[in-house]
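structure for this input, please:
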Amino acid sequence: MSDLHALDTYFSEKRETHLEELKEFLRIPSISALSDHKSDMLNAANWLADSMKKAGLENISIDETKGHPVVYADWLHAEGKPTMLIYGHYDVQPVDPLHLWESEPFDPQVRNNKLYARGASDDKGQVYMHVKAIEALFATEGELPVNVKFCIEGEEEIGSPNLPAYVEDNKEKLAADIIVISDTGMQGPGQPAVCYGLRGLCGVQIDVKGAKGDLHSGLYGGGVQNAIHALVNLLDSFRDEEGSITVEGFYENVRPVTDEEREAYRALGFDEEALKEEIGVGELFGEKGYSHLERTWVRPTLEVNGVFGGFSGEGIKTVLPAEAGAKITCRLVPDQDPEEIVEKLKSHIEKHKPVGVEVTVTEFDKGKPFITPFDHPAIQAAGRSYEKVYNVPTAYTRGGGSIPIVAAFDEILGLPVVLMGFGLSSENFHAPNEHFHLENFDKGLRVIGDYFHEIAEFPAGGLKKS
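Model (predicted):
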């Protein structure tokens, strides 16, 4: 078993050093979506590789892909013990709109025991915690209780387009007993949670084209289709007034919510009134017959993410817009296939296409949903490690978001995936003023260190997916 006292002493003594190192990592603007930051991506990969070497890891490599590289490292000297594959990402989201940041996004600042910077919570801070936990175990025990491998990519924020091929080509190199990912959140402040499922994702852009150019509304208004009106009618056809999706066949493969899951979610005591106050809305809205947690964890969605077209400058321009468009994403649940859902969306769009316009559909990111039974031994072991440090029961939750590569790991490597995150939903990841609560940074280091010992209680090969 782990010596939490020794880990606590080590992390307490090294806290300021570790924070300064993390700030170095966060200063690198590793924005994978923007080509101008290609050199920054390589700088971040090199920084991470150096940090891994200093921690005591071996066989470190920066592996090329068709896009940004993957950082690999391992330590494989725990004979007869399980091997843990740790996944994360060193790329970050763009920072727009910049004027809403209270401090520069790549100039890390600590305010009220929160570390503000792009990537602080998603996912540099959480990746770095695993490296430092390993460093602490080497320093306090001289070795690791389990075998470890790292696979840290640079393209998660753009949908991991090249990682499935990398995993497929390196199945033997990445072979393990479990996959551990810290890129999810806790249930709330002081409320740890192990996430055992994620929704999948698919997205499309709809472009509506009417006349060959914008038309004068006085000369043509009422006689020619307005591209924005056509788009609005089309978008309105996707959902009914009670939040149900009206695309034919959309729900046909959805796995029902079990009574056991519903009871587990009710037991969490989720405060919908507090949520309304936090996000600033008078009422919550969603599919009839389901609670907020069920709507956001175990039910699929269809959301309009953006609409564009026509004149939006100051004043009025009296035209009939010739073009309009919208971006749509669907969050998918187990047994839904993103390729099939996109085809259903296309069929729906063709069926409901307004007269007088042409409509084209462009496909975007796709990711399959994922689930590991929450009674799996590796999941329960994570819960025990949280409880030792936080001194409260661990919640077992499903996440409403998507990490597309998780399903690929599940399919290609066939391993149980443990999602043990330390972020909070209020930390503005993907938005201005992203931050990481340092209370969870401090406690998370200790949780991870203990988890290595929890997994060491199982023999190699003893954690197969059920």
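
contacts, neighbours, all on C-alpha from now
OK.

on the three-state scheme, residue 418 is what?
strand (DSSP: H, G, I helix; E, B strand; the rest coil).

tell me who's in contact with it.
Listed by CA atoms under 8 Å, 6 or more residues apart in numbering, the contact set of residue 418 reads 178, 179, 180, 181, 194, 195, 196, 372, 378, 379, 382.

which SS class is the fifth one?
Going back to what we said before, that points to residue 194. Three-state assignment for residue 194 (three-state DSSP): strand.

now the element after whichever strand or helix holds residue 86, going C-ward?
For residue 86, the host element (DSSP states H and E) is strand 83-89. For strand 83-89, the succeeding helix or strand toward the C-terminus, using DSSP H and E, is strand 109-111.

same for that following strand, what does it pack against?
The contact analysis (3 or more CA pairs under 8 Å, 6 or more residues apart in numbering; DSSP states H and E) places strand 109-111 against strand 114-116.

identify each buried residue in the strand it packs on, please.
114, 115, 116 (16 or more other CA atoms under 10 Å).

with these in mind, which one is nearest to residue 289?
Residue 289 has its nearest neighbour among the buried residues of strand 114-116 in residue 114, at 38.0 Å by CA to CA.

roughly how far does that closest one sit from residue 169?
Plainly put, residue 114 is 40 Å away from residue 169 if you go by CA to CA, to the nearest Å.

relative to strand 83-89, how tilted is the strand or helix carrying residue 452?
Taking DSSP H and E as the definition, residue 452 sits inside helix 438-456. Calculated by axes from the mean of the first three to the mean of the last three CA atoms, to 10 degrees, helix 438-456 forms an angle of 150 degrees with strand 83-89.

what comes into contact with helix 438-456?
Taking CA under 8 Å, 6+ apart as the rule, helix 438-456 contacts 1-4, 7-8, 11, 81-82, 113-115, 125-126, 129-130, 132-134, 136-137, 144-146, 378, 381-382, 385-386, 388-390, 422-423.

pull out the buried residues from those.
Buried subset of the contacts of helix 438-456 (neighbour count, 16+ other CA under 10 Å): 2, 7-8, 11, 81-82, 114-115, 125-126, 129-130, 132-134, 136-137, 144-146, 378, 381-382, 385-386, 389-390, 422-423.

hey, where'd the helices end up in the stretch 301-450 of the chain?
For the stretch 301-450 of the chain, the helices defined by DSSP state H, counting those that start in this stretch occupy 338-351, 377-390, 404-413, 438-456.

second chain to compare with the first, below:
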Amino acid sequence: MTDHLPAVLDRIDADLDKSLERLFAFIRIPSISTDPAYKDDCRKAAEWMAAELRELGFDAQARSTTGHPMVVGHHAKAVQGPHVLFYGHYDVQPVDPLELWKTPPFEPTLVAAPNGDTWIVARGASDDKGALMTFIEACRAWKAVTGELPLRVSILLEGEEESGSPSLKPFLEANRDELSLDLALVCDTDMWDNDTPAVTTMLRGLVGEEVEITCADRDLHSGMFGSAARNPIHLLTEALASLRDSQGRITLPGFYDGVQELPAAVKDQWNRLPFDEAGFLGQVGLSIPAGEKGRSVLEQIWARPTCEVNGIVGGYTGEGFKTVIPSKASAKVSFRLVAGQDPAKIREAFRAHIRERIPADCSVTFKEHGGSPALSLPLDGPFLKPTLDALTEEWGCEAALAGTGGSIPIVGDFKRLLGMDSLMVGFARFDNRVHSPNEKYDLSSFHHGIRSWARILAALARQG
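Prediction:
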């Protein structure tokens, strides 16, 4: 079956215009999951995808949930290789502010790019409709050439990724036996750079906390009560400042328990990547790395835990000036975690750190804003090297092993609930403006993405 790969790649090239037509039809469905006004459109997008999968020979349905439907399809006729579960999401972000769009957000437009490429401009072009359609079109090409897929493929597409995925975990738990397969494939990630493909193997976890400190029972005149009355802004900022030391390390007791050093092979590969530290910070007007001393910028944003203050509120912040000692002050704080750290322990350590710094006549409250552990995928698994080789062959340069500073909760759910590792392969560029006006997906990402998945399917089939 895998001997047919050259013919499959030729078919992808010949059918690119038709693949674009199907992507455009998909994009035109305004499947905004966060807005109840688009509930019917989310259902329409799910039904559209289920119909496309049935056309390709999948046993596929749009299954109802308490929220938007899940699309599930199975094509399990092949007998060789692993049985893989491909995951993507058909919902998209709202388009506001509409006036900043140069073209209608749900009317996909081809725009000439400065580098000679072509941009597909529309909401969902990159996140995640263009990305998931690269896999669907790869399957289509295999079916057109051989009548089958080279290995067993199941597909799970959700419609709530952009609104917190409230139905996803219950759905996975209820369908555990059906969806617990050999390997998950996830497309919602990026290239290393414009020319270098990547497999993402490290995801950071997250702890979000909101803290509010209360001192006096009302705002006070700073002339009458200054110095005598406790100022909650002082308490808050002193406590927050003490979370990091002069070397950039987080000071919470036990914070680094379980944190491992980066494997030497991975560190060597990262050092070979064409990453411009000065340029990375320079593009946002900065020049001095602010994290742990002695760590590269890539280590800091991919492989090391962080503590960041995301917002502070306290006192008078309106126009003019008001000499007030506020009654309350609050902050929102987030921790990005790496493999080995326990979100619950980090949350409790943070709360204990703050409580220890609150005088007896003042009080503090906390509000939880989510939490998930980090995930580090095995580098010695049987599926990673074939995937890297397939990407290297398609793009003509060594595929990178990448980390990401963000979190993809579904990957953790696949591991914890279904017992599956994931391969995270995506073809988005960092300038795709996802979640923003004028979102775009490079035509080269779409074209080479389809060809890449065709190669990856063949490579995984040979692992049988």
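
superposing both, give me the TM-score.
After superposition, the two chains reach a TM-score of 0.90 (TM-score structural alignment, normalised by the length of the second structure), with 458 aligned residues with a CA RMSD of 2.5 Å.

now the element after the longest helix belonging to the first structure, going C-ward?
For the first structure, the longest helix by residue count, based on DSSP state H, is helix 4-26. Using DSSP H and E, the helix or strand that follows helix 4-26 of the first structure in sequence is helix 38-55.

buried ones in stretch 9-19 of the first structure?
Buried, per 16+ other CA under 10 Å, within stretch 9-19 of the first structure: 10, 11, 18, 19.

pretty sure the first one is touching residue 136, no?
Yes. Distance between residue 10 of the first structure and residue 136: 6.6 Å, which falls inside the contact criterion (CA atoms under 8 Å).

which residue packs closest to the aligned residue in the second structure for residue 272 of the first structure, ignoring adjacent ones?
When the second structure is aligned by TM-score structural alignment, residue 272 of the first structure is paired with residue 277. Nearest residue to residue 277 of the second structure, sequence neighbours excluded (CA to CA, 6 or more residues apart in numbering): residue 297, at 6.4 Å.

okay, now the equivalent of the one you found over in the first structure: neighbour count?
Aligned by TM-score structural alignment, residue 297 of the second structure pairs with residue 292 of the first structure. Residue 292 of the first structure: 18 surrounding residues under other CA atoms under 10 Å.

try residue 340 of the first structure
Residues near residue 340 of the first structure, counting by other CA under 10 Å, number 13.

quick check: the aligned residue for it in the second structure?
Taking TM-score structural alignment, the alignment pairs residue 340 of the first structure with residue 345 from the second structure.

same check, this time on residue 205 of the first structure
Per TM-score structural alignment, residue 205 of the first structure is aligned with residue 210.

so how far does whichever strand or helix holds that match sit from its counterpart in the first structure?
If you go by DSSP H and E, residue 210 of the second structure is part of strand 205-214. Here the mean offset of strand 205-214 of the second structure against the first structure after fitting is 2.0 Å, by mean CA distance after the TM-score superposition for the first structure.

packing partners of that strand?
Using 3+ CA pairs under 8 Å, 6+ apart, strand 205-214 of the second structure is in contact with helix 232-241, strand 328-337, helix 343-355, strand 363-372.

residue 37 is in contact with residue 94 of the second structure, correct?
No. Using CA under 8 Å, residue 94 of the second structure makes no contact with residue 37, being 11.3 Å away.

the two - which one has more neighbours?
Taking other CA under 10 Å, residue 94 of the second structure and residue 37 do not tie; residue 94 has more neighbours (20 against 11).

residues contacting the more buried one?
If you count contacts by CA under 8 Å, 6+ apart, then residue 94 of the second structure has 32, 34, 35, 435 around it.

which residue sits closest to the first one, ignoring its sequence neighbours?
Leaving aside its chain neighbours, residue 32 of the second structure sits nearest to residue 92 (5.0 Å; criterion: CA to CA, 6+ apart).

same question for residue 309 of the second structure.
residue 333 (4.5 Å).

tell me how many other residues crowd that neighbour.
19.

wait, it touches residue 209, no?
Yes. Using CA under 8 Å, residue 333 of the second structure is in contact with residue 209, at 5.3 Å.

list residues touching both of those two?
Counting by CA under 8 Å, 6+ apart, residue 333 of the second structure and residue 209 have no shared contacts at all.

ok, now which ones touch the equivalent of residue 402 of the first structure over in the second structure?
The alignment partner of residue 402 of the first structure in the second structure, by TM-score structural alignment, is residue 407. Taking CA under 8 Å, 6+ apart as the contact definition, residue 407 of the second structure lies against 203, 204, 205, 206, 374.

ok so, going back, next one: the strand holding residue 86 of the first structure to chain centre, how far?
15 Å (CA atoms, centre = their mean, to the nearest Å).

what's the average distance for it when superposed on the second structure?
Averaged out, strand 83-89 of the first structure is 1.0 Å away (mean CA distance after the TM-score superposition for the first structure).

contacts for that strand next, please.
By CA under 8 Å, 6+ apart, strand 83-89 of the first structure touches 76, 123-124, 127, 146-156, 174-183, 460.

among those, which are in helices?
Among the contacts of strand 83-89 of the first structure, the residues falling in helices (DSSP H) are 124, 127.

okay but residue 373 of the second structure is in contact with residue 344, surely?
No. Contact between residue 373 of the second structure and residue 344 fails when scored by CA under 8 Å: they sit 9.1 Å apart.

so for these two, which sits in the more crowded spot?
Using other CA under 10 Å as the criterion, residue 373 of the second structure and residue 344 rank with residue 373 on top: 21 against 12.

any idea what that one aligns with in the first structure?
Per TM-score structural alignment, residue 373 of the second structure is aligned with residue 368.
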